[in-house]
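Trainee: sequence plus the predicted model coming up.
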Amino acid sequence: MTISRRDVLAMGSGLAALAVAGPAAAAAKYTLRIHTLVKSPHPYNDMAAAMKAEIEEKSGGKIAVKIFDSGQLGQDPAVIGEMAFGTIDMMISTTSNAVQQIPEYGIFTMPYLFKGMDEALAKIGPGTPVHDHFEEVYEKRGVGMKLLALGVSGTRNMSTAKVDVTGPADLKGLKMRTPPSPMDAKTWAAFGMLPVTVAWGELYAAIQTGVAEAMESSLPGYAGSKLYEVAPHVALTQHTLQVNHTSISEVTWKKLPADLQAVVTEAAKNANALGVEKAKGYDAALVEDLQANHGVTVSRPDTQAFMEVLAPMQVGLAKDLDLSDEYALLKA
């Protein structure tokens, strides 16, 4: 039986007691609900499963964790709002879906910002100046969440409904789906594309009906949502790395004693490293599977041609979007 978002929120506080947690939480004092937006297989769900296992074990059963994937609890902006009230406890998701509440996250959709996933994690992971900066941003913005970890969960690539993309010229005039991120809109407009803001949960229908003709995403997100059915042309542009955040409700955080806060923090850090390794494996395996089993046409354009268009824009984009501090921190 699928539990609806309304049913979950009706259960009361995010730190629900045994009466609403079910038999699996028989000895638990706290129950944490983790939201992800994606369907498996996907690094976010692997990370959530790893956190569940570690938190339940290392808390000695004091914390039970329940995972709600595939957007069961709603789309990210609504979930962030619920977390401010403590009705949802944690989330693992892409930073690009949080730019309305945290505009500084827009820096991570800048094209060709990192050379690879390992370099990115070294720059932004727990314990880095970038992580510390975004902890402060959360407080400044008053979003009602605490940042536990920033990580990387794969490359983002271009997909289209009808066009094989072999170079930048193939993008001109296409209606390009973007999340609510000014960085994304400005990036794709540079290729002569027409940005159209569409929520992730509405993307399949948007491509199917022609509201959008092109999109970009991680490969696990593309495959998990069966977007190959409506956008069967993939170009491995690898224009950005998908940066994800693991965040916890401040209401939830303050209810946990210090020893259990430490357990949750360590679990998030460990899951973060796992997410990177899972992402590497998924990307390679998914390209092969999409071609062999789903009729997807995969092109491998010269990324240098895309970089020549976008790299000169980096400093200007950061300045225009008031992200110069974040850009300088990442390039330090």
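Mentor: Arrived safely. Source: prediction; values computed, not measured.
Trainee: rest of the way, CA atoms for contacts and neighbours
Mentor: Will do.
Trainee: show me what contacts the residue nearest the centre of the chain?
Mentor: Taking CA atoms, centre = their mean, the centroid of the chain lies closest to residue 94, which sits 1.6 Å from it. By CA atoms under 8 Å, 6 or more residues apart in numbering, the residues touching residue 94 are 242, 243, 244, 245.
Trainee: PyMOL command to pick out the buried ones of the residues you listed?
Mentor: Typed into PyMOL, the line below selects the buried ones among the contacts of residue 94, using 16 or more other CA atoms under 10 Å:
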select buried, resi 242+243+244+245
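Trainee: a markdown table please, covering the contacts of residue 94 and showing distance to residue 150 and secondary structure.
Mentor: Below are these laid out as a markdown table (distance: CA to CA, whole Å; DSSP: H, G, I helix; E, B strand; the rest coil):
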| residue | distance to residue 150 | secondary structure |
| --- | --- | --- |
| 242 | 11 | strand |
| 243 | 7 | strand |
| 244 | 6 | strand |
| 245 | 5 | strand |
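Trainee: dropping in the other structure now:
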Amino acid sequence: MTTRSTTRATTRAGISRRTLLASGAALSAVVPLCGILSRPASAAEFSYKMATGQDPTHPVNIRAQEALNRIREATGGRLDIALFPANQLGSDTDLLGQVRNGGVEFFNLSASILATLTPVTGIVNTGFAFADYDTVWKAMDGELGTHIRAQIAKSGLITASRIWDNGFRHISSSTREIRTPDDLKGFKIRVPPAPMLTSLFKALEAGPTPINFNELYSALQTKVVEGQENPLAIIATAKLYEVQKTISLTGHVWDGYWILGNRRAWEKLPADLRAVVEKELDRSAFEQRADIAGLSNSLQQDLSGKGITFLKADADAFRANLRKTSFYGDWKTKYGEEAWGLLEKSVGKLA
């Protein structure tokens, strides 16, 4: 990390760790690193907390726990970071406040929600911008990612240098089949409290309703909303298939998780401990990316077996529909020429 740059209770875990990682992106063994000091783990100089919003079986938490284990081992127990998954310490919006004021020292947050604090982070959620992962990592490990981290730093938070993968988002429904833009008109869809996603579905004439993730299952169950949109891994681990009938493979938005850190807590750590944290979080970022990329086929098979019907969506038709509106132009104005130029440098002309 640099000072320059940077979901639901465990009872809903559902799909097993083995199922989630059956894509072939097998978990690497946790190899103990040489301790920096021989101090026992029980004598931690620094005891920190990391919060996440994902269920324990999600690759985010599996890989985060591996990183925290390696950090404890490599620092000889000087730094002990405890993991609190599944919004145990509060909703995503609550935890964003906590990581800013020091209630938790580390927190992973999707770019879509971080945009409520640092607007430019939402540029990665631009509707139908990213066609594939090659394009995503070209942007996020390159100039666009560097630019975004610099803006996050201005809010007083620090970030890991590598963004983690939340995957491409798809639309699920309990009431209608979504294949074309016309199918979305008037559709009551839950979105996270994220400006870009709200704007996207308004432009497509749906009825987006911001709801925190820890309230999503009940909102679907009670038909407060007809559907929602999330990556397949989230739909699986949160057992949303129990209250939905179809998933349309729209891939309308890519989203990632930034590992955020409280600046004061980070600056208390000696340089050698910071270096270990940076190294191990970035290692787990690459491993978690591979996990998510490999999950698509296995999760489709698993979810089909649980009664979900998968539908193909016409991404070109959705993109063409958006170009008839002011959607791309409005967001270009909001983000500014520099950030928008860096996005289009990776994905091609949008507006």
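Mentor: Looks like it arrived, so ask away. It should be emphasised that the depicted structure is a prediction, and the values quoted were computed from it without experimental measurement.
Trainee: any idea what the residue nearest to the centre of the first structure aligns with in the second structure?
Mentor: With TM-score structural alignment as the criterion, residue 94 of the first structure lines up with residue 110 in the second structure.
Trainee: onto which residues of the second structure does stretch 228-237 of the first structure map?
Mentor: With TM-score structural alignment as the criterion, stretch 228-237 of the first structure aligns to 241-250.
Trainee: contact partners of that stretch?
Mentor: So stretch 241-250 of the second structure is contacted by 169-179, 217, 220-221, 227, 235, 303, 306-315 (CA under 8 Å, 6+ apart).
Trainee: between its first and last residues, how far does that stretch reach?
Mentor: 17 Å (CA to CA, to the nearest Å).
Trainee: residue 98 of the first structure contacts residue 77, doesn't it?
Mentor: Yes - Residue 98 of the first structure lies in contact with residue 77 (CA atoms under 8 Å); the separation is 6.5 Å.
Trainee: the two: which has the busier surroundings?
Mentor: residue 98 (20 against 14; other CA atoms under 10 Å).
Trainee: so who does that one touch?
Mentor: Contacts of residue 98 of the first structure (CA under 8 Å, 6+ apart): 76, 77, 80, 105.
Trainee: pipe those into TSV and attach distance to residue 173 of the first structure and secondary structure per row.
Mentor: Shown next, in TSV, are the contacts of residue 98 of the first structure (distance: CA to CA, whole Å; three-state DSSP):
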residue	distance to residue 173 of the first structure	secondary structure
76	29	helix
77	29	helix
80	34	helix
105	27	helix
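Trainee: now, of those residues, which are buried?
Mentor: Counted by 16+ other CA under 10 Å, the contacts of residue 98 of the first structure give 76, 80, 105 as buried.
Trainee: that older thread, what is the nearest of the contacts of residue 94 of the first structure to residue 51 of the first structure?
Mentor: Comparing those against residue 51 of the first structure with CA to CA picks out residue 245 as the nearest, at 13.7 Å.
Trainee: ends of stretch 109-127 of the second structure, how far apart?
Mentor: Termini of stretch 109-127 of the second structure sit 19 Å apart (CA to CA).
Trainee: can you point out the buried residues in that stretch?
Mentor: 109-116, 118-127.
Trainee: likewise for stretch 81-100 of the second structure?
Mentor: Quick answer for stretch 81-100 of the second structure (16+ other CA under 10 Å): 81, 83-92, 95-96, 98-100.
Trainee: okay, and that stretch goes to which residues in the first structure?
Mentor: By TM-score structural alignment, stretch 81-100 of the second structure lines up with residues 65-84 in the first structure.
Trainee: contact partners of that stretch?
Mentor: 3-6, 8, 31-39, 45, 48-49, 52, 55-56, 88-90, 93, 97-98, 100-101, 143-145, 199-201, 248-251.
Trainee: which residue in the first structure aligns with residue 288 of the second structure?
Mentor: With TM-score structural alignment as the criterion, residue 288 of the second structure matches residue 275.
Trainee: show me the contacts for its match.
Mentor: 43, 44, 46, 47, 151, 152, 153.
Trainee: among these, which ones are in strands?
Mentor: Mapping the contacts of residue 275 of the first structure onto strands (DSSP state E) picks out 151, 152, 153.
Trainee: so which residues of the stretch 101-250 of the second structure form helices?
Mentor: For the stretch 101-250 of the second structure, applying DSSP state H, counting those that start in this stretch gives helices covering 111-114, 133-140, 143-153, 181-184, 195-203, 216-221, 232-237.
Trainee: dump the ones you listed into CSV; add distance to residue 284 of the second structure as well.
Mentor: Shown next, in CSV, are the helices of the stretch 101-250 of the second structure (distance: least, CA to CA, whole Å):
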stretch, distance to residue 284 of the second structure
helix 111-114, 18
helix 133-140, 15
helix 143-153, 18
helix 181-184, 37
helix 195-203, 28
helix 216-221, 28
helix 232-237, 17
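Trainee: got the end-to-end distance for stretch 50-70 of the first structure?
Mentor: End-to-end distance (CA to CA), stretch 50-70 of the first structure: 17 Å.
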